[in-house]
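Peer 1: sequence first, predicted model second:
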Amino acid sequence: MNVKNSSGLWVALLGGVLLWAGWPSSPLTLLLFVAWVPLLHLAETTSSWKRFFGLSYISLLIWNILTTWWITKASIPGGISAFLANSLIMCLPWLAYFFTRKFLNRLIAGLSLIVYWMTFEWMHLNWELSWPWLTLGNAFALHPNWVQWYEYTGVAGGSLWILLSNVLVHNVFLRYQEEGRSPGYFKLAAAWVLTLGVPVILSVLTKQNLTLEHNKYNVVIVQPNYDPWDTKFAAGKEEMQLQELIALSQKQMDANTALVVWPETAVPYAVLEDQLKENRFLTPLWAFLRDYPHMNLLTGLEGRRLFPTRVSRYAQKLPDGGFVEGYNSAALFDSATIQIYHKSKLVPGPEVLPAFLGFMGPLFEKFGGTMGGYARDTTGRVLQTANHTFNITPAICYESIYGGYLSTFNQKGANLICVITNDGWWGNTPGYRQHMQYARLRAIESRKWVARSANTGISCFIDPYGNIIQQLPWNRKGVLKQTVAAFVSETFYTRHGDWLFCMAAIAALAFLLFLLYKTFFRKRQSTQKTS
């Protein structure tokens, strides 16, 4: 390997390491404001698109592996496939930028990179193999005081902030190399400083304009702490788990407890959803609800429904000729009624696979999933407590990283976000910590309280500013109680969703059309010259 090739490789590695080093739960978030500069440098100094593609792929693969290595706890082949595929898709906006910059000045070309990348993030939020864990705007979850303006932009604003900073600092360095301390250099440097500082100032001003409300009703969240690989789904231990969930709940309940929240799949049985009241295994649960008629229970369960014919590709055929659909469900119970929501944003691999990847089903079946995949609700379903105290957004596990999707619940009158999850599959890794931190951004976007019940942790209450008010640590059994307000107002973001991503997609389309035109025009000129 010659010196030039070796230098490019080290630059690519540096970019991947910087992205990882600035990601939650690392405190080095500021690194992200310069973490893309190595790839911008490679785009500037590499003449071959194939070489640039290879170097950018290495950089993005390093970022994916170092930041989300813990997904291999589910399946090593599945995790490796995710690293390779996600890194490949991430290269597409960089390749589009590499070609676009040939026809535009550096600063305008840098703007094309911003909208290309944001369009990629938006698409990654909305297709079947969705994996928005590394959306750049998620990186500020550790610093809610920096991004109180997410109530207007959602995480798209954070992605724009990071990308714009990187484009500007790269241009500052290049301008200094070319012109020294020229007026142009100082203008770009000033623009970069303003880019870093103005959003923080806006965040402080936004927060000062908020007023928290209070009421007398409280919410109780339970963390049972069952190992999903060993205890939780072990045959013969279901009744013990259910009784312990009830006992833990009763430790903190009082006359003002309007809602108790149990984690994802807390009901340790696969149950027919239209026969819940007849299910003898749930007799202790119904007795518990009758003893506390003023209280509502939100719990996760693994639901089933029977059908005489196949109703979807997820329905599995039974020996009697009928079909059964499986769901990862959230159920709201009171002493008389049941409301059920089926998880809609499903985890690629364990919970859903496109038809062309169906052969990978056995790799994920043991990871709390099904061979055929779960069916889903096609729209957000607000769960309303019997006394009308809370209208609940039921975010089941992975769904809590979809700000735009959760905003649709707020548009329907939701006033409390309840996250129910089981992060024990990942073990004591950065995965569960990142997942909890992301929930803080949902609180800011919607200005709603978040009650988060996690099987093995971290269970917590998060206020509408994104501050963690109470929490239970990882791998500890416990219960929390918190008086929370039911906020009915909407934010700009919950009214309009991912509007900023949509605007970026329109701009990206314009850049791509320009790129196609210039490429076609240049080829036509070349043909005319040779003819």
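Peer 2: It's in. Numbers count the residues shown, from 1 in each chain.
Peer 1: from here on, contacts and neighbour counts on C-alpha atoms
Peer 2: Fine.
Peer 1: other SSEs contacting the one helix or strand residue 501 maps to?
Peer 2: Taking DSSP states H and E as the definition, residue 501 sits inside helix 499-530. Helix 499-530 sits against helix 76-100, helix 106-124, helix 155-179, with contacts defined as 3 or more CA pairs under 8 Å, 6 or more residues apart in numbering; DSSP states H and E.
Peer 1: and the angle for the second one with helix 155-179?
Peer 2: So the one you mean is helix 106-124. In terms of direction (axes from the mean of the first three to the mean of the last three CA atoms, to 10 degrees), helix 106-124 departs from helix 155-179 by 160 degrees.
Peer 1: give the buried residues for helix 106-124.
Peer 2: Neighbour counts over helix 106-124 (16 or more other CA atoms under 10 Å) mark 106, 109-124 as buried.
Peer 1: so how far is residue 392 from residue 412?
Peer 2: Taking CA to CA, to the nearest Å as the measure, residue 412 falls 10 Å from residue 392.
Peer 1: please apply the same query to residue 232.
Peer 2: Applying CA to CA, the value for residue 232 to residue 392 is 26 Å.
Peer 1: more neighbours, the two?
Peer 2: residue 392 (24 against 19; other CA atoms under 10 Å).
Peer 1: elements contacting the helix or strand hosting the more buried one?
Peer 2: Using DSSP H and E, residue 392 sits in strand 391-396. Strand 391-396 is packed against strand 323-333, strand 383-384, helix 403-410, strand 416-421, with contacts defined by 3+ CA pairs under 8 Å, 6+ apart.
Peer 1: let's see 7 Å
Peer 2: Here strand 391-396 touches strand 383-384, strand 416-421, going by 3 or more CA pairs under 7 Å, 6 or more residues apart in numbering; DSSP states H and E.
Peer 1: one more structure, for comparison:
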Amino acid sequence: MDVMINSRVNIQNFGVKNLLQILFFSSLSGFLTGLSFNSPNLSFLIWFSLIFLLRVLKNNSYPKSFFYSFIAGFIHFLTVVFWIGFVTRLGLFFLLLYLSLYWAIPSLGIKKLLEKNFNFLLVPLLWVVFEYLRAKWGGFGWALFGYSQFKNIALIQIVNLLGVWPVSFLIVLFNVVLFNFLEKRKLSQSLLSLLVFLFLLSSFFFYGYSSLKRPSFKDKSSLVSLVQPNIAQEKKWQTIYYQEIKDKLVFLLRQAPPGSLVIFPEASWPYSAGKDFAELKLLAKTFKRDILMGVVEKSEENYFNTAVLISKQGRFSKYRKLKLVPFGEYIPLRRFLSFISVVNSFGDISAGKEVVLLNYKNLRIATLICFEDLFPDLVRDFVRKGANVLVNITNDAWFKGYPQVIQHLQPAVFRAIEERRYLLRAANTGISCIISPQGEIEKILRVNNKKIFVEGLLNGKIFLSQDETFYSQWPDIFIYIGGILGLVLLVFDKKIKF
């Protein structure tokens, strides 16, 4: 709190007129907000990080507010996804330009809404709408504000009713509450905003603790084994390492209990697999294990990022990844970018055409490959087809570990709560874990107290549920009701005096 008070004094002293000082405070908001996603120990920063930018918006014109918010957004997303630069610096730069618009554009509305009596409701609603647009239509639902609270299990149980959106709303609401007090708005307005926040916060926690106390449905169970092979990205797809990789996979497979389903990460198998998966069938039969493995499948002239389930008897089923990574698995607008020579050197992975459950004994598996756990609509499609367990297989070796591995774990926790399903996460270099339907990380693979860049096997028991949550039935109701509420508040704002 001392930091916030001192920052306010500093801003008032120079009146937010000096360009470098304004850029500093705008960047500070972006930087602190970004840090909130990089470690659970820093997640508290997001609860006050926006007040510096809000002060800047209040004291500057609309064009300047757009510019300063763009800078704040650029710094924010750079702090969060700088690791994309390990793969493509040019791609990172253009991605940052695009994502920064999701801070800059709403800032124009936020500047106006800060003047309203109900700014503490209107500003969070507008922010959440733009988060929703980024996740739903913008193709990059990474680091939504609510995700930063993935360790605050009691707070985020509301997710199985309304999704991540009310958590993001609450975070921005508290920032506006602080802004109102620091700006010395009408005392009645400031107190009302605080009371609304405290009411919502207590409601979230009341519902959360009540949910955690309810007995879990534990009628049917299944044994699983998650493999973390820790294959260096530099070795993948180099023929001289194929046998070494295969030997490692076989070694870990043999350690799994015979009665469990052994789950390997995305694209684990070092060879491209044909449509009959002959080598994998032989592997399952030889070692008498049931296997779910990520492979690169070749079918005629097309390649697919595929998850294949093979029983020890040699029967198989497969799911082809639907949501492909732009500039990673395919080049968007390729014909318009053909003048860039490096673009022409990339081949495209083909997308699958349908949601397919992988069935194993009493498991109906929704397999989410790589960043498909960012898409709640996709997960819901799996659940509506009968999925009773979620599996995320991924290879995050590209991005050199922290903080990317923490950031990728965050949405997985929310998907588990949204659908009240266990989520099993098998990651090449980590983090591999078992997440309960309440979002608690029940077991996590550790070797010598390390979670990433280690190889190992994580065995566990999961319980199954066929229940459909309120969120699964009414996924976007918070956005719709919030939109209606926002319009009503705008109409009556001037008529209600504090």
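Peer 2: On my side now, so go ahead. Since this is a predicted model, take the numbers as computed values, not measurements.
Peer 1: quick one on the thing from earlier: distance from the strand holding residue 392 of the first structure to the middle of the chain?
Peer 2: Chain-centre distance of strand 391-396 of the first structure: 15 Å, with CA atoms, centre = their mean, to the nearest Å.
Peer 1: stretch 132-145 of the second structure now?
Peer 2: Mean-position distance between stretch 132-145 of the second structure and its chain equals 9 Å (CA atoms, centre = their mean).
Peer 1: quick check: buried residues in it?
Peer 2: 132, 134-135, 140-145.
Peer 1: for those, give me JSON lines that also has distance to residue 252 of the second structure.
Peer 2: Formatted as JSON lines, these follow (distance: CA to CA, whole Å):
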{"residue": "132", "distance to residue 252 of the second structure": "41"}
{"residue": "134", "distance to residue 252 of the second structure": "39"}
{"residue": "135", "distance to residue 252 of the second structure": "37"}
{"residue": "140", "distance to residue 252 of the second structure": "34"}
{"residue": "141", "distance to residue 252 of the second structure": "34"}
{"residue": "142", "distance to residue 252 of the second structure": "32"}
{"residue": "143", "distance to residue 252 of the second structure": "33"}
{"residue": "144", "distance to residue 252 of the second structure": "35"}
{"residue": "145", "distance to residue 252 of the second structure": "37"}
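Peer 1: pick the one among these closest to residue 44 of the second structure.
Peer 2: residue 145 (11.5 Å; CA to CA).
Peer 1: what does residue 221 of the first structure align to in the second structure?
Peer 2: Here residue 221 of the first structure is matched to residue 226 in the second structure, going by TM-score structural alignment.
Peer 1: which residue numbers in the second structure go with stretch 158-171 of the first structure?
Peer 2: Going by TM-score structural alignment: stretch 158-171 of the first structure matches residues 167-180.
Peer 1: the matching stretch vs the first structure, average offset?
Peer 2: Aligned to the first structure and superposed, stretch 167-180 of the second structure gives a mean residue distance of 2.1 Å (mean CA distance after the TM-score superposition for the first structure).
Peer 1: burial count for the aligned residue in the first structure for residue 383 of the second structure?
Peer 2: Aligning on TM-score structural alignment places residue 383 of the second structure opposite residue 410 in the first structure. Neighbour count of residue 410 of the first structure, defined by other CA under 10 Å: 26.
Peer 1: for residue 410 of the first structure, what are its contacts?
Peer 2: 490, 494 (CA atoms under 7 Å, 6 or more residues apart in numbering).
Peer 1: can you pick out the most distant pair from the buried residues of stretch 132-145 of the second structure?
Peer 2: Farthest pair in those, by CA to CA: 140 and 145, 13.1 Å.
Peer 1: give me the common contacts of these two.
Peer 2: Contacts common to residue 140 of the second structure and residue 145, judged by CA under 7 Å, 6+ apart, are absent.
Peer 1: now which residue in the second structure aligns to residue 140 of the first structure?
Peer 2: By TM-score structural alignment, residue 140 of the first structure lines up with residue 149.
Peer 1: which one is that match nearest to, not counting chain neighbours?
Peer 2: Nearest in space to residue 149 of the second structure, with sequence neighbours left out and distances taken as CA to CA, 6 or more residues apart in numbering, is residue 43 at 6.4 Å.
Peer 1: doesn't residue 139 make contact with residue 155 of the first structure?
Peer 2: No - contact status for residue 155 of the first structure versus residue 139: not in contact, 9.0 Å apart, counting by CA atoms under 7 Å.
Peer 1: in the stretch 301-450 of the first structure, which spans are helices?
Peer 2: 361-364, 403-410, 430-446 (DSSP state H, counting those that start in this stretch).
Peer 1: quick check: the longest one aligns to which part of the second structure?
Peer 2: This points to helix 430-446 of the first structure. Under TM-score structural alignment, the match for helix 430-446 of the first structure is residues 403-419.
Peer 1: just give me the match in the second structure for residue 469 of the first structure.
Peer 2: With TM-score structural alignment as the criterion, the equivalent of residue 469 of the first structure in the second structure is residue 442.
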